[in-house]
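Novice: predicted coordinates and the sequence they were generated for:
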Amino acid sequence: MYLHAQLSLPKVPAERTRYDDDKQLIKRSEYIVRNDIRYIIKEGMVTTEKFNDRVVKFYPNGNIKEMVYVDQVGRKKAIMVCEYYPDGLPGSESEFHPTGELLKRTEFKYENGFLKEKTVIDQYGYVITRTTYEINTGRNEVVERIYGAPQMVTEKNVYVYSDFYSGKLLRHEKYSGEDIFQFKRHLIYSKDVLLKEEYYNPSGNKAFYLEYFYDMNNQLTEIEKVLLDGTRLKNTRYQYNDSGLITGKINYDRKGKMIAYYKYSYE
């Protein structure tokens, strides 16, 4: 969130497909490795049996170089170009119209490797939104403030970590622009394994929690939502092959009804 890690190149599926609750294909993502130095990702939503696609090109070190969005007949809709600082941290993301006209630009500023400010600027140079990050190393705390109109905070988030470099989040609190508490989530671990995620309402009372389940190989297999009365609702389920690679993911709505199924295949 506050420290941009470089994108690594893990073992990725050759294809990921998403289905709705009626088993109808609604999204497909294709992953291709070329010359062993970059991934080309093609991702699209199914619309009248055609795809609106996104093609992503990477630098050899795994950083995103460019994203090209195309319509159903292959025409470019938008292009996003990413630039980086010498140390590899993202410097900017610029979105262009196919004609080359700049649409908007997001700029990132850091201090000692930590993200300090993110600014979104329109094509005329005016600030759309600005987000600042206040780092408190003594408390392992990051305060995120999102600004709309100049100097007007629209949202504040407080993140507390076990330490800054592991990235293990312990607590997240959200406030309105007027600094009114809205909700909190508290994460509980066993060593480095996430077991439970508790959610608290604006009154500060626990509303529900998510419970995480793992198999003998410490792979996440299921997430359940537990209400205050003890009712358990399915949230997410994961499936793996014998090599430990994910092959399926099922999402459920607030009432425990399946809303999407993802299928992963590998080459």
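Specialist: That came through fine.

Novice: only C-alpha atoms from now on, for both contacts and neighbour counts.
Specialist: Fine.

Novice: list of residues touching the helix or strand harbouring residue 170?
Specialist: According to DSSP states H and E, residue 170 maps onto strand 169-176. For strand 169-176, contacts defined as C-alpha atoms under 8 Å, 6 or more residues apart in numbering pick out 154-162, 181-188.

Novice: give me that answer again for 7 Å
Specialist: Residues outside strand 169-176 that contact it (C-alpha atoms under 7 Å, 6 or more residues apart in numbering): 154-162, 181-187.

Novice: for residue 237, state which of these is nearest.
Specialist: Nearest to residue 237, judged by C-alpha to C-alpha, of the contacts of strand 169-176 is residue 187 at 19.3 Å.

Novice: give the contact list for the closest one.
Specialist: 169, 170, 171, 196, 197, 198.

Novice: and with 8 Å instead?
Specialist: Counting by C-alpha under 8 Å, 6+ apart, residue 187 has contacts 169, 170, 171, 194, 195, 196, 197, 198.

Novice: I'd like the next helix or strand past the helix or strand harbouring it.
Specialist: In the assignment (DSSP H and E), residue 187 maps to strand 181-190. Later in the chain than strand 181-190, the nearest helix or strand by DSSP H and E is strand 193-200.

Novice: next, the angle strand 169-176 makes with that next one.
Specialist: 20 degrees (axes from the mean of the first three to the mean of the last three C-alpha atoms, to 10 degrees).

Novice: before we go on, here's another structure to hold up against the first:
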Amino acid sequence: MPIDPKGYHYFLVVVEISRRRVDAEPIKNKTANSVLKAFIKIYGRSRIQPPIHRLETDSGSEFTNSQICDFFLNSIGVMMRFGKPGRHKQQSYAERAIQAIQEPLLKRMTAQELKTELLLEGTLVQIKLLEPISVLGKKVHGKFRTGDIKWDPKVCIIKKLILSPEQPPTYLLDGPHGRLGVSRCAYTRKELQVIPINEKSPPDSVIRGQPERYVPEKILNHRTKKGQLQYLVKWERYSEDESTWESADKLQEDVPNLVYIYNNTK
């Protein structure tokens, strides 16, 4: 199914054969915890009743794992049976019910996605980074931490809005691809951050292995950490609160004039 704005990728669909009732719950992944919570939510709504003797599912690992099996066996005393599509009459009915509910669920999701804000062509945006980078533009492996740069400092322009049936809106940005001069891939709304018209643009920058144009303005302080001398650097177009500690050796090589001024005025 298409990706929901809240990050849901799947539906758990439960069919009560005896009363011909169906209910569904969206889930973000197929882990045992997600599937188990979805089962509990569905049965907690009381639209359909929990199984009395046996619960039949397909043989996917999201159902055959011990956490799911133990819950149904030990909590409500129900055995689980895993089958192949079309093998049992009950499964055939369940498959038809799932196919019947699939279309309205997709339409509902698409309607929710279309209610989200649509960005116009010409809007200035930044792209969400897949990995954090340092203030000097170096890629940092691991998870994002407080203070990490999460949006590409390079400003892009939306060149084209793409609307497709049963899919979230996507956007092509300015780039070198094709005669239209657009990006090679399309981006969803949550991958883009809008830059207000009256907001000062961030420094020109190209990331991912190419030099950043962050310009040191002055040195504010110094310290020794693990035997290495470091200077506290204030960057042009950034406040002093965003100053960073940098290696003295690197600054001596890149901006010796600032080091000289600091050492002779402190």
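Specialist: Alright, I've got the coordinates. Model, not experiment: these values are computed from the prediction.

Novice: what's the TM-score here?
Specialist: Superposed pair, TM-score by TM-score structural alignment, normalised by the length of structure 2: 0.19. Supporting alignment: 89 aligned residues with a C-alpha RMSD of 6.1 Å.

Novice: what is the most widely separated pair among the contacts of strand 169-176 of structure 1?
Specialist: Pairwise distances across the contacts of strand 169-176 of structure 1 peak at 27.2 Å for 154 and 162 (criterion: C-alpha to C-alpha).

Novice: just to revisit the earlier point, buried ones from the contacts of strand 169-176 of structure 1, can you make that a PyMOL selection?
Specialist: To isolate in PyMOL the members of the contacts of strand 169-176 of structure 1 that are buried, counting by 16 or more other C-alpha atoms under 10 Å, one can use:
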select buried, resi 154+155+156+157+158+159+160+161+181+182+183+184+185+186+187
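
Novice: out of the contacts of strand 169-176 of structure 1, the closest to residue 134 of structure 1 would be?
Specialist: residue 158 (9.4 Å).

Novice: the closest one reaches residue 146, doesn't it?
Specialist: No. Using C-alpha atoms under 8 Å as the test, residue 158 of structure 1 is too far from residue 146 to be in contact (11.7 Å).

Novice: how near is residue 119 of structure 1 to residue 80 of structure 1?
Specialist: Per C-alpha to C-alpha, to the nearest Å, residue 119 of structure 1 is found 16 Å from residue 80 of structure 1.

Novice: please apply the same query to residue 17 of structure 1.
Specialist: 24 Å.

Novice: and the gap between residue 209 of structure 1 and residue 67 of structure 1?
Specialist: In terms of C-alpha to C-alpha, residue 209 of structure 1 sits 37 Å off from residue 67 of structure 1.

Novice: apologies, that question was intended for residue 39 of structure 1.
Specialist: 12 Å.

Novice: next, show the common contact partners of the two.
Specialist: 56, 57.

Novice: mind listing what residue 223 of structure 1 touches?
Specialist: With C-alpha under 8 Å, 6+ apart, residue 223 of structure 1 has these contacts: 210, 211, 212, 213, 234, 235, 236, 237.

Novice: from those, which is closest to residue 47 of structure 1?
Specialist: residue 236 (25.7 Å).

Novice: looks like that closest one contacts residue 258 (just checking).
Specialist: No. Using C-alpha under 8 Å, residue 236 of structure 1 is not in contact with residue 258, being 9.0 Å away.

Novice: can you pick out the residue with more neighbours from the two?
Specialist: For residue 236 of structure 1 versus residue 258, the count of surrounding residues by other C-alpha atoms under 10 Å is larger for residue 236: 21 against 17.

Novice: so who does that one touch?
Specialist: 222, 223, 224, 249, 250, 251, 252 are the contacts of residue 236 of structure 1 under C-alpha under 8 Å, 6+ apart.

Novice: among these, give me the pair with the biggest separation.
Specialist: Of all pairs in the contacts of residue 236 of structure 1, the most separated under C-alpha to C-alpha is 224 and 249 at 13.6 Å.

Novice: what helix or strand is residue 33 of structure 2 on?
Specialist: With DSSP H and E as criterion, residue 33 of structure 2 is part of helix 32-44.

Novice: may I see the buried residues of that helix?
Specialist: Quick answer for helix 32-44 of structure 2 (16+ other C-alpha under 10 Å): 32, 35, 36, 38, 39, 42.

Novice: which other helices and strands contact the helix or strand just after that helix?
Specialist: Remark: after helix 32-44 of structure 2, the chain's next helix or strand is strand 54-58, criterion DSSP H and E. Applying 3 or more C-alpha pairs under 8 Å, 6 or more residues apart in numbering; DSSP states H and E, we find strand 54-58 of structure 2 packed against strand 79-83.

Novice: where along the stretch 51-200 of structure 1 do the strands fall?
Specialist: Along the stretch 51-200 of structure 1, counting by DSSP state E, counting those that start in this stretch, strands occupy 64-70, 76-84, 90-96, 102-111, 114-122, 127-136, 141-147, 153-161, 169-176, 181-190, 193-200.

Novice: any chance of a markdown table for those, columns distance to residue 46 of structure 1?
Specialist: Shown next, in a markdown table, are the strands of the stretch 51-200 of structure 1 (distance: least, C-alpha to C-alpha, whole Å):
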| stretch | distance to residue 46 of structure 1 |
| --- | --- |
| strand 64-70 | 13 |
| strand 76-84 | 17 |
| strand 90-96 | 24 |
| strand 102-111 | 26 |
| strand 114-122 | 30 |
| strand 127-136 | 31 |
| strand 141-147 | 34 |
| strand 153-161 | 34 |
| strand 169-176 | 35 |
| strand 181-190 | 35 |
| strand 193-200 | 34 |
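
Novice: of all these, which lies closest to residue 263 of structure 1?
Specialist: Using C-alpha to C-alpha, the strands of the stretch 51-200 of structure 1 put strand 64-70 closest to residue 263 of structure 1, at 23.2 Å.

Novice: elements contacting that closest one?
Specialist: strand 50-58, strand 76-84.

Novice: okay, angle between the strand holding residue 187 of structure 1 and strand 193-200 too, please.
Specialist: Using the same axes, to 10 degrees: strand 181-190 of structure 1 against strand 193-200 is 160 degrees.

Novice: alright, I will stop here.
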